[in-house]
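J.: Sequence plus predicted model, see below.
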Amino acid sequence: MSQFPATSTSQTFRDRLAATAGEVEAILEELLSDDIRGGEIARPERLTAAMRHAVLAGGKRLRPCLVVEVARIFGVETKAALRAASGIELLHCYSLVHDDLPAMDDDDLRRGRPTVHKAYDEATAILVGDALQTLAFEILADPRTDPDPEIRATLVLGLARAAGLGGMVGGQMLDLAAEGRYGEAALDLEQVRRLQAMKTGALLAFSAEAGAILGRAEPRQREALKRFGTALGAAFQVADDILDREATAESLGKRTGKDRDRGKATLVDLLGLDAARAECRRLVEEAHRSLQDFGPEADILRDAARFAAERRV
């Protein structure tokens, strides 16, 4: 059962999400071509093929959509925001490749296709992740992403913090510990929330903040949009936990029930399904409150928060 009515996410949002996904896909295809760029010596064919396997496999492209839609509020044209959005998506894809590795989550399927270490091999998958991560920062630092070097530096700094020790990578470390690998006790509610805010939420929050950076938002506006992204990210992860419990592997395109199999606590375990659905609703309301000063121009973002919570894949 969905947490929200089936009509709660507007068709306008779904159309914009699909449009952004298509535009980002085209940029990613160009970035991951075999063509050698300035400053490069060569592009190993196997590596670029494996990178394309990791990145060009579909997906919601929610993070790029957040970048584009926040930037739009401040009058930034879609085309001007798409390179930064694509860089953030590359970093997200790197995290999925490494999360799927045998030493991490050990998954064989991603979006209904073999994971990179299954389609190629483990060493190639590690290098794919490394290459996608560095390419992400290259794109954000490129003058073609924004003519202002201060804006580019701010984007690079923000992505590094969201993705690194105190963000996504740190969250993955906590996630491994939550499985009991290192002898730690089971996590309590607040510890699970912190883990999820780092592993999943930090990059989603930065996606919204990145749009504000591109839009030259005032500090209070940027902070409000970061709060929006944080609440959306938390709702996204709770919805993911619910799907892991209720959905089939066929519908999700990946293995389900793995957290429970490993004895790892989630909010569903700690709260129960009904309370987890209520938590999703609360987080969507929190995301909406963060947008109260932006008026109807932020309606697409309000729909994005609903989408994060009500998605079925």
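T.: Yes, it's here. If you're wondering where the values come from, they're calculated on a predicted model, not measured in any experiment. Numbers count the residues shown, from 1 in each chain.

J.: Could you use CA atoms for every contact and neighbour count after this?
T.: Noted.

J.: need the helices for the stretch 1-150 of the chain, in chain order.
T.: 11-31, 45-55, 62-73, 78-99, 116-119, 122-141, 149-163 (DSSP state H, counting those that start in this stretch).

J.: from these, which stretch is densest packed?
T.: Per residue and on average, the most neighbours among the helices of the stretch 1-150 of the chain fall to helix 62-73, with a mean of 26 (mean count of other C-alpha atoms under 10 Å).

J.: what's the angle from it to helix 11-31?
T.: 110 degrees (axes from the mean of the first three to the mean of the last three C-alpha atoms, to 10 degrees).

J.: putting a second one here so we can go through both:
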Amino acid sequence: MDIGKWLEETRAIIEQWIREDDIARQAAPGTVEEVMRYSLLAGGKRLRPQLVMASTVYLGLPQDTFRDVALAVEYIHTYSLIHDDLPAMDNDDLRRGQPTAHKMFPEAMAILSGDALLTEAFVKMSQMQNAKAEDVLNAITYLSVAVGRQGLIKGQVMDLAAEHHDVELAELQTIHRNKTGALFQAALVIPALLTGNHARQKALSVYGEHFGLAFQIVDDILNVVGKRELLGKNVGTDSERGKATYPRLVGIEQARRLADDHRIRAKIAIGSEPGAEILRNLIDFAVDRQW
């Protein structure tokens, strides 16, 4: 299949879903929705909701079956970027080629917009109508853990603590399994939870772990050798902040080999069953991308 075409088509679908949502339609000047809408529609790959769609296809369902899940994970991702960019965190002034939320709006409104996006994600999850109530509850619990103190937040805390310190490879992997990989895994696993497909849930979880690690390794590499105009954000920032990264720990060439190893492991996890083609192509995109 042409993964580039699929990515382009699904990105357009996701953009339309966001524009149709209450957040975008209620975004009057001076409201928190205005800041939420600005950050949501600033661009980006839309990879997390695309993983929801790819996982759904892997489960034998139409890719738009879990629209609310796709929106929920994108809202959580956007919230995490808004907060990561704040002066108290990474202090970035550019995101997706545009001024970050706290540069475009008052800092307090940026913080509140992130809080609101996180909350809105769970509103989406709780209102799903196309799954059993028990399965919806399991999915909400999984997502809560993935983005809370045992997942995304834990990874962010460890990432901050590791600045200007030497870390071992195992510790770096733990940081990125949580900070980056937890939401990738959730995007992939939640459709399986909602359909009760426990066999493929395990495969998707393993795939998601290796996808997240591969993606973060390449992200670290691109922060060294990437181009700002392609990435939509400044490069060289990891080194300036003393971040724990794969290039810093093992060098760029070894980092590339590690990313390729995770690519292989991800493909093994999902096999070559019907519906796996998109996922196989997506891990290739994650490793080979230039942005």
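T.: Structure's in. What do you need? Here the structure is a predicted model, which means the values were calculated and not measured.

J.: Can you lay out the helices of the stretch 1-150 of structure 1 as JSON lines showing distance to Cys280 of structure 1?
T.: Converted to JSON lines, the helices of the stretch 1-150 of structure 1 look like this (distance: least, C-alpha to C-alpha, whole Å):
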{"stretch": "helix 11-31", "distance to Cys280 of structure 1": "19"}
{"stretch": "helix 45-55", "distance to Cys280 of structure 1": "28"}
{"stretch": "helix 62-73", "distance to Cys280 of structure 1": "17"}
{"stretch": "helix 78-99", "distance to Cys280 of structure 1": "22"}
{"stretch": "helix 116-119", "distance to Cys280 of structure 1": "32"}
{"stretch": "helix 122-141", "distance to Cys280 of structure 1": "30"}
{"stretch": "helix 149-163", "distance to Cys280 of structure 1": "22"}
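
J.: got a list of what the residue nearest in space to the middle of structure 2 touches?
T.: For structure 2, the residue nearest the mean C-alpha position is Arg48 (4.7 Å; C-alpha atoms, centre = their mean). If you count contacts by C-alpha atoms under 8 Å, 6 or more residues apart in numbering, Arg48 of structure 2 has them with 70, 73-74, 77, 183-184, 187.

J.: corresponding residue for it in structure 1?
T.: In structure 1, the residue matched to Arg48 of structure 2 (TM-score structural alignment) is Arg63.

J.: what lines up against Arg177 of structure 2 once you look at structure 1?
T.: In structure 1, Arg177 of structure 2 lands on Ala197 (TM-score structural alignment).

J.: before we move on, back to that, to Ala309 of structure 1, which of the helices of the stretch 1-150 of structure 1 lies closest?
T.: helix 62-73 (12.3 Å; C-alpha to C-alpha).

J.: centre of the chain versus the closest one, how much separation?
T.: 12 Å (C-alpha atoms, centre = their mean, to the nearest Å).

J.: ok, now stretch 15-31 of structure 2?
T.: Distance, centroid of stretch 15-31 of structure 2 to centroid of chain: 21 Å (C-alpha atoms, centre = their mean).

J.: Also stretch 93-113 of structure 2?
T.: With C-alpha atoms, centre = their mean, you get 19 Å for stretch 93-113 of structure 2.

J.: Where in structure 1 does that stretch align, residue-wise?
T.: On structure 1, the counterpart of stretch 93-113 of structure 2 by TM-score structural alignment is residues 108-128.

J.: what does the matching stretch rub up against?
T.: 47, 50-51, 53-54, 57-59, 94, 97-98, 100-101, 107, 250, 252-255.

J.: What residue in structure 1 is paired with Tyr142 of structure 2?
T.: Match for Tyr142 of structure 2 (TM-score structural alignment): Gly158.

J.: what's around the residue opposite Lys132 of structure 2 in structure 1 once aligned, how many residues?
T.: Per TM-score structural alignment, the equivalent position to Lys132 of structure 2 in structure 1 is Asp148. The number of residues packed near Asp148 of structure 1 is 11, by other C-alpha atoms under 10 Å.

J.: Would you check how far apart the counterpart of Arg289 of structure 1 in structure 2 and Phe66 of structure 2 are?
T.: Under the alignment (TM-score structural alignment), Arg289 of structure 1 pairs with Ile268 of structure 2. Separation of Ile268 of structure 2 from Phe66 of structure 2 (C-alpha to C-alpha, to the nearest Å) stands at 25 Å.

J.: just Ala186 of structure 2 next, same as before
T.: On the measure of C-alpha to C-alpha, Ala186 of structure 2 and Phe66 of structure 2 end up 13 Å apart.

J.: Could you do Ala286 of structure 2 as well?
T.: Taking C-alpha to C-alpha, one finds Ala286 of structure 2 at 22 Å from Phe66 of structure 2.

J.: Ile23 of structure 2: neighbouring residues, count only.
T.: For Ile23 of structure 2, using other C-alpha under 10 Å, the count is 20.

J.: And for Pro62 of structure 2, the neighbour number?
T.: 12.

J.: next one: Ser33 of structure 1
T.: Counted with other C-alpha under 10 Å, Ser33 of structure 1 comes out at 15.
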